[in-house]
Every structure is written in structure tokens, then in C-alpha cells.
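Visitor: after the sequence you'll find the predicted model.
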Amino acid sequence: SSSEPLLEDRSLLMILLAIFSHPVEEKTPS
């Protein structure tokens, strides 16, 4: 049960990182 919330937290962190990396890469001129 303790692993469930931990796994969700990790997924959320990865998603947040991906979202932050997406706009950052798109903002930069190619």
C-alpha cells in the first residue's frame, strides 16, 4: 500500500518533467 502512492508520485514527477521539457524545447529556435 505504501508503494502505491510512491509510484504515483514518481509518475507525476516524470510527467511534470516531460511537460516542462516539451515547451522549453519548442520555445528554443531550431
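Guide: Sure, I can see it.
Visitor: all contacts plus neighbour counts: C-alpha atoms, from now on.
Guide: Fine.
Visitor: which element is L16 on?
Guide: Taking DSSP states H and E as the criterion, L16 maps to helix 3-27.
Visitor: second structure follows, compare the two:
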Amino acid sequence: MEQNDIQNFYLNILFLHQYNIYLSLYLTRHF
């Protein structure tokens, strides 16, 4: 059960990291 929480935590970090990359690419493209 703890391992599952840790896995979800890492998945959330990866998702946020990817989202930040897309957001920065979008911003640099428009500015």
C-alpha cells in the first residue's frame, strides 16, 4: 500500500514535469 502511494507520487511528478515542458514550449512559441 505504501509502495502504491510512492508510485502515484512519482507519476504525478512526471506528469507535472511534462506539463511544465509543454507549457514552456507553448509560451516560447507565442513570445
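Guide: Yep, it's here. The structure displayed is predicted, hence computed values, not measured ones.
Visitor: superposed, what's their TM-score?
Guide: Remark: TM-score between the superposed chains equals 0.84 [TM-score structural alignment, normalised by the length of the first structure]; 29 aligned residues with a Cα RMSD of 0.7 Å.
Visitor: picking up where we left off before, the helix holding L16 of the first structure corresponds to what range in the second structure?
Guide: Aligned by TM-score structural alignment, helix 3-27 of the first structure falls on residues 5-29 of the second structure.
Visitor: could I get the buried residue list for the matching stretch?
Guide: Residues of stretch 5-29 of the second structure include none that count as buried (16 or more other Cα atoms under 10 Å).
Visitor: now that stretch on the first structure. Mean distance?
Guide: On superposition with the first structure, the mean distance recorded for stretch 5-29 of the second structure (mean Cα distance after the TM-score superposition for the first structure) is 0.3 Å.
Visitor: tell me the SS of P29 of the first structure?
Guide: Following DSSP: H, G, I helix; E, B strand; the rest coil, we place P29 of the first structure in the coil state.
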